[in-house]
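>>> Okay, structure incoming, though there's no sequence with it:
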């Protein structure tokens, strides 16, 4: 279980996240939904210890993150919102590096690397440097690196961006399987169809505030006779009516 307890994040006068209270249960896929700048990456960065909150606390299985940071970080697989990291390493060097950091033994690491690189169709290019890859190939490299340790919590920031249809399908199936085993998957997206397909529950963020937490069925029941996109835009976005052929 992951608990965000009255979490806020300030950058000077700017509030990136305001009084977030949220609980993620074991065995669920939870989707953070929102426009760019809504607070999705800030929330993920706080859980992964990239940044620290201005106020509030985060607990993972009852342990406070600020007091048990190293222990909790080893329970988390993290895919950032940009795959442009460690560009001078080969994919294989990067994967071995992460396996070492997480304490994965050599044989287990080799088996997982071989299996995942074959699944994501990157095995034949694993000894090339990451900077030579396309965006999609870099994304696959980062995803494989995150999954090698196979920890309980997967934290994925826009993980499907740049993936080809097969890789996207395979990752979504892996997310489902991971949650079915009693683990937790937290991911961010602004693609509503992906959230509808994958999520047990969602949280909608708008300008740093959580404005809805629940299932998509619960959301739809609150707004009968409206499609999901319309509901989302009314809650989190700004609708602009465009009339073709009329003067401004």
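Cool, got the structure. Keep in mind it's a predicted model, so treat the numbers as computed, not measured.
>>> Please count neighbours and contacts with C-alpha atoms only from this point.
Noted.
>>> ok, then the element right after the lengthiest helix in the chain?
If you go by DSSP state H, the chain has its longest helix at helix 165-180. Remark: after helix 165-180, the chain's next helix or strand is strand 184-189, criterion DSSP states H and E.
>>> Which stretches in the protein count as helices?
40-47, 69-73, 91-101, 106-119, 135-147, 165-180, 192-198, 216-222, 228-236.
>>> contacting residues around the longest one?
To tie it back to what came earlier, the one meant is helix 165-180. Residues from elsewhere that reach helix 165-180 (CA atoms under 8 Å, 6 or more residues apart in numbering): 26, 27, 28, 29, 119, 120, 140, 160, 184, 185, 198.
>>> And these, which is closest to residue 63?
Residue 63 lies nearest to residue 26 out of those, by CA to CA, at 14.8 Å.
>>> which ones are touching the closest one?
1, 179, 182, 183, 184.
>>> Grab the most central residue of the protein for me.
When CA atoms, centre = their mean is applied to the chain, the residue found nearest the centroid is residue 156 (2.2 Å).
>>> From residue 219, how far off is it?
Going from residue 156 to residue 219 by CA to CA, to the nearest Å gives 23 Å.
>>> Excluding sequence neighbours, find me the nearest residue to residue 23.
residue 3 (4.5 Å; CA to CA, 6 or more residues apart in numbering).
>>> which residues touch the one you found?
So residue 3 contacts 21, 22, 23, 24, 58, 59, 60 (CA under 8 Å, 6+ apart).
>>> Go again with 6 Å.
By CA atoms under 6 Å, 6 or more residues apart in numbering, the contact list for residue 3 reads 22, 23, 58, 59.
>>> I figured the first one hits residue 1, correct?
The one in question is residue 22. No: the criterion here is CA atoms under 6 Å, and residue 22 misses it with residue 1 at 10.5 Å.
>>> Use this one as the comparison:
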């Protein structure tokens, strides 16, 4: 579904991402772990086409982000670390706007809006302007907007930040359901316990370089993900 080949992104002479290669397969939840400034957000923004990159290639469903960005963007969704939504719209207007962009039928958008808004307990707030939403409510709306067009690939940057425990639990259910139906998810998180329990595969990045990746159980072995991460962070620190 997503193939990152030798991705390099520079800021002047500093390499925020350095020769990164990863592959996220259909049906997999892939966790992306690293300290602040490790290159996670830069990688994710490169994948979704927000940031140009200096070297390498990104393929989504065998389409090149460099040469066919529109085809790539049609089949994926992105939830940023800080949901920057159109605050002059109401919640339902925003969801309809997203559904229009992705050409979701009236029947499908209504059914999906009801399903996800009811699940995340946002239905009663959809008529309110987004400017009146709390951070957690905006995060829920961003989640709904990502799922409403049933993308093949969902990219998430710290998706659990701002969500209450119940909403976090429901989002994990939605993520698993999406991948069990053949989709794929690539997401960054600092919540290592969640990543350990939820992810099929994990990659750990340090100073822009991939230090380990693979099946979650193979990466952590008999330890916890926290132990593995801290040990890798301390190596050559």
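Arrived safely. On a predicted model such as this, the values are computed, not experimentally measured, just so you know.
>>> export the helices of the first structure to JSON lines and tack on distance to residue 11 of the first structure and mean neighbour count?
As requested, these are exported to JSON lines (distance: least, CA to CA, whole Å; neighbours: other CA atoms under 10 Å):
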{"stretch": "helix 40-47", "distance to residue 11 of the first structure": "11", "mean neighbour count": "22"}
{"stretch": "helix 69-73", "distance to residue 11 of the first structure": "22", "mean neighbour count": "15"}
{"stretch": "helix 91-101", "distance to residue 11 of the first structure": "31", "mean neighbour count": "19"}
{"stretch": "helix 106-119", "distance to residue 11 of the first structure": "39", "mean neighbour count": "16"}
{"stretch": "helix 135-147", "distance to residue 11 of the first structure": "28", "mean neighbour count": "23"}
{"stretch": "helix 165-180", "distance to residue 11 of the first structure": "33", "mean neighbour count": "16"}
{"stretch": "helix 192-198", "distance to residue 11 of the first structure": "29", "mean neighbour count": "15"}
{"stretch": "helix 216-222", "distance to residue 11 of the first structure": "32", "mean neighbour count": "14"}
{"stretch": "helix 228-236", "distance to residue 11 of the first structure": "22", "mean neighbour count": "15"}
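>>> can you put those in TSV and add distance to residue 80 of the first structure?
Listed next are those as TSV, based on distance: least, CA to CA, whole Å:
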stretch	distance to residue 80 of the first structure
helix 40-47	9
helix 69-73	14
helix 91-101	14
helix 106-119	18
helix 135-147	8
helix 165-180	15
helix 192-198	18
helix 216-222	25
helix 228-236	23
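>>> right, and these - which one's nearest residue 207 of the first structure?
Here helix 228-236 is closest among the helices of the first structure (CA to CA), at 8.5 Å.
>>> so where in the second structure does the closest one end up aligned?
Across the second structure, the stretch matching helix 228-236 of the first structure (TM-score structural alignment) is residues 225-233.
>>> Give me the mean distance between the matching stretch and the first structure.
On superposition with the first structure, the mean distance recorded for stretch 225-233 of the second structure (mean CA distance after the TM-score superposition for the first structure) is 1.8 Å.
>>> on that earlier part again, so which of the contacts of residue 3 of the first structure is the most crowded?
The member of the contacts of residue 3 of the first structure surrounded by the most neighbours (other CA atoms under 10 Å) is residue 58, with 24 neighbours in all.
>>> Please name the nearest non-neighbouring residue to that one.
residue 4 (4.8 Å).
>>> How many residues are close by the one you found?
Counted with other CA under 10 Å, residue 4 of the first structure comes out at 20.
>>> so it makes contact with residue 22?
Yes: taking contacts as CA under 6 Å, residue 4 of the first structure lies within contact range of residue 22: 5.0 Å.
>>> sorry, back to before: now, among the contacts of helix 165-180 of the first structure, which is nearest to residue 152 of the first structure?
Nearest member of the contacts of helix 165-180 of the first structure to residue 152 of the first structure, counting by CA to CA, is residue 184, at 6.5 Å.
>>> Residue in the second structure paired with the closest one?
Per TM-score structural alignment, residue 184 of the first structure is aligned with residue 184.
>>> How many residues are close by the residue nearest to residue 71 of the second structure when sequence neighbours are not counted?
Counting by CA to CA, 6+ apart, residue 71 of the second structure lies nearest to residue 63, which is 7.0 Å off, once chain neighbours are set aside. Using other CA under 10 Å, residue 63 of the second structure has 17 other residues around it.
>>> Kindly provide the distance from the residue lying closest to residue 215 of the second structure once chain neighbours are set aside to residue 189 of the second structure.
Excluding the flanking residues, the one nearest residue 215 of the second structure by CA to CA, 6+ apart is residue 201, at 4.3 Å. Per CA to CA, residue 201 of the second structure is found 13 Å from residue 189 of the second structure.
>>> what does residue 175 of the second structure give?
Applying CA to CA to residue 175 of the second structure and residue 189 of the second structure gives a distance of 14 Å.
>>> before we move on, what about residue 105 of the second structure?
The value you get for residue 105 of the second structure to residue 189 of the second structure, if CA to CA is used, is 33 Å.
>>> Between those two, which has more neighbouring residues?
residue 189 (21 against 12).
>>> My read is that the more buried one contacts residue 156, right?
No: contact between residue 189 of the second structure and residue 156 fails when scored by CA under 6 Å: they sit 8.8 Å apart.
>>> which residues touch residue 121 of the second structure?
Per CA under 6 Å, 6+ apart, neighbours of residue 121 of the second structure: none.
>>> What's it aligned with over in the first structure?
By TM-score structural alignment, residue 121 of the second structure lines up with residue 121.
>>> Tell me, how many residues neighbour the residue nearest to residue 219 of the second structure when sequence neighbours are not counted?
Distances taken as CA to CA, 6+ apart put residue 213 closest to residue 219 of the second structure, at 6.7 Å, once the chain neighbours are dropped. By other CA under 10 Å, 20 other residues sit near residue 213 of the second structure.
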